[in-house]
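Undergrad: the sequence isn't on hand, but the structure is:
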């Protein structure tokens, strides 16, 4: 066998094992018995030990050095394999295994604390997670600790770039929010019970409308919605609050965006470094454009309104236009995943500052709740009323995903660029959405972006699809045009 063939055979088995580990995580967050928490932590830690040994196998460096790429695909595989090896080799096996064990336990402890509104139950474990993530960052860092962790989710991005982008975005978003909230007549929130079973039926209808392949996936409930898997096994989750159907429906559409990216990758890339989404920013571009530019459009909400009437009867919204305004209602709510498009990025900006302070040591875990509540009141104008509406709402920190949050806003920015280009190149998007199918839009996204998987670096992936370098300008223009129309500005 050639060096390249030996390398790809090794990578194939490693990727297969990583899928097994991911499936254990899916099981833990959906259907695993509560009593199995500690046992599952040991299982995940044991598997991580095997994976770490494979990822740091010194033969990888030799194979990469001796391989000669003859195609763009081979060159990219060698580049990603080398990067992964160099990164994994900096992390001691003990640390990798302990992180896997602790974050598996921590996820369950977080869920219990969130349900009981009991921060004290979670904070000691979170402090351990932060300590290990600081240690990991120190192993990986060539300068900034936070940048070292962010590399896992958005390769090439830095906190300075992200911070500068946020500084450019914040004034226009806040100005638009103030104009919107200053309008005398505001859309009313829905005030009715929407039974769980009916919400889940509607969620499946929405997932189908956006092209989710049910033969290669399934829908389950989780405390915090997520998508899991790649290729021919990509599972989605949602959650149900019977007074808030948009929580379920738009969480589902969001996760379908993630899932369709993974389902759409060229099958030839399976079990290679190219066989997954290239970054979380690019991943979020898919989930956010499905959820917002498409899912919250007037065309789709008009169709959804009729389905809601059929499924729930009279639910207090007079017509499709009022329903569209209701879906896009701007309100400074507590929960990020339920936030309107104006407030959403403000949620991310806050988390970005807080988690960076945690990793760099400027903020200790013991002071996190107070820091969160103070910042939230300053940014959103309301006081946090309970921990599950505050720092306990998101699962990310409990499972060690520090550096992940900025990718949500990057995803919004990338989605703005993709939406601008897609609208200029594809006819009939709104007509199709009004009939309950996103196919013209999702076909374009699959062809321009999803099929390529990890073939190109993140920003290059977006630039290749759009024909221009990504920036926040298209997103801000979209928001100003959309909400000016809805609120009559």
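TA: Yep, that arrived. Keep in mind that what you see is a predicted model, and the values were worked out from it rather than measured.

Undergrad: when you work out contacts or count neighbours from here on, use the C-alpha atoms and nothing else.
TA: OK.

Undergrad: and the longest helix along the chain, what does it pack onto?
TA: If you go by DSSP state H, the chain has its longest helix at helix 3-30. For helix 3-30, the packing partners by 3 or more Cα pairs under 8 Å, 6 or more residues apart in numbering; DSSP states H and E come out as helix 37-55, helix 58-66, strand 227-230.

Undergrad: want to compare, so here's the second one:
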């Protein structure tokens, strides 16, 4: 065997163990008994210790030095293994294990504090998480920008400065559009109660409609919907509300976008560095285009209206056009995951700015709730009423995902670009969507984005698919055209 063969054999075992660790996380959020949290923390810490030891094994450096590659796939495999090795080697093993232990326990404490609307109960463990992540960021940055080092975990090559410039271009036009919409007459809101078991049945049907392979996945319920796994085992979760079936339906479609990305990666990349989505920004582009440009589009909502009538009977919406307007209704709200397309990015930008300040020490955990509430009222024009609708609504900071939030808005930007390119490449896409046939749209995404996995850099895979460099312009044009039509602006 060559050095490259030895390297890849070792890496496949590391990737497999990483999937096992991910399954522990999935279980923690879906089925684990509440009182098992301390033991699960120890288990996660032990697994992280094993993974860190493998990622920093001196043999990896030797194999990398000796490996000879042939073609772009082998070169990309070595590139990603080298990046992972160099990055992991900067973080002490004890610190990596401690982060895994503390964040595992913090997740449970966050859920309890969220249920009790008590940020003060969560603050002590969040202080531990922030301290540990600052330490890790300092190690990774080696004197550079700590937040950029954290961001690189989720969007390789991106910097806070360039994202800030992009977001600064988004904000004024989003705010102007939001103000125009809220001054106009709103479509009817959904009323009544919707059986939650029927919601789950419909959601599973819709998941299959979007191409989610249930023989390699499953749909469960969780407090915060998420997707987990890759390759042959990709699981999603959703949530239900008796008065809001759209929450369940569109959370499901969103997570199916993530899951289909993982399921559709070239099977030759299974359990290798290329066998997962290349970045969270590209991942989010898939979930957002499935959810919004496809799932909330006029063509698909026409089909969905019929499915809703079959599942729930007459629910008070007269026809397909009225249903389309109701699905895309813009209204004030606290929750990021429930926000409409116009306001969603404003929720993300709030978090982006706050977590940068938290990482830098410009604000501390004890000041976080007040800072959140002040910024929210300034951006949205009304006050936060309780912690679960404010600083405690997202799981991300409890599990140490600093640098993750901006990838949501970056994903929206990428989705805007992909939607423009897809509609040029598949001119009959709406005719198919009106029949409930998503295959034309999802095939284009599979062939142009998903199959590549980690082969290309994040911006590169979007630029290749679109045949132009990504920017915020297509997203803004799409939003202004869509909502001007709905609201008669």
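TA: Arrived safely, thanks for sending. Everything numeric here is computed off the predicted structure, so don't read it as measured data.

Undergrad: could the helices and strands packed on helix 3-30 of structure 1 go into a markdown table alongside mean neighbour count and distance to residue 126 of structure 1?
TA: Listed next are the helices and strands packed on helix 3-30 of structure 1 as a markdown table, based on neighbours: other Cα atoms under 10 Å; distance: least, Cα to Cα, whole Å:
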| stretch | mean neighbour count | distance to residue 126 of structure 1 |
| --- | --- | --- |
| helix 37-55 | 19 | 16 |
| helix 58-66 | 17 | 34 |
| strand 227-230 | 22 | 23 |
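
Undergrad: residue 417 of structure 1: which of the ones you listed is closest?
TA: Minimum separation from residue 417 of structure 1 across the helices and strands packed on helix 3-30 of structure 1 (Cα to Cα) falls at strand 227-230, 23.4 Å.

Undergrad: do a quick rundown of the helices in the stretch 251-400 of structure 1.
TA: Counting by DSSP state H, counting those that start in this stretch, the stretch 251-400 of structure 1 has helices at residues 280-288, 298-312, 320-327, 341-360, 368-380.

Undergrad: between those helices, which one is nearest to residue 100 of structure 1?
TA: helix 341-360 (18.2 Å).

Undergrad: wait, what's in contact with the residue most central in space within structure 2?
TA: Most central in structure 2 under Cα atoms, centre = their mean is residue 284, positioned 5.0 Å from the mean C-alpha point. Listed by Cα atoms under 8 Å, 6 or more residues apart in numbering, the contact partners of residue 284 of structure 2 are 258, 407, 408, 410, 411, 412, 415.

Undergrad: 10 Å - rerun?
TA: 254-255, 257-258, 261, 277, 290, 407-415 (Cα atoms under 10 Å, 6 or more residues apart in numbering).

Undergrad: skipping adjacent residues, who's closest to the residue mapped onto residue 160 of structure 2 from structure 1 in space?
TA: Matched across to structure 1, residue 160 of structure 2 falls on residue 159, judged by TM-score structural alignment. Closest residue to residue 159 of structure 1 apart from its sequence neighbours, by Cα to Cα, 6 or more residues apart in numbering: residue 147 at 6.1 Å.

Undergrad: which secondary structure element is home to the one you found?
TA: Secondary structure from DSSP states H and E places residue 147 of structure 1 in helix 145-150.

Undergrad: how about residue 401 of structure 1?
TA: Using DSSP H and E, no helix or strand contains residue 401 of structure 1.

Undergrad: alright, calling it a day.
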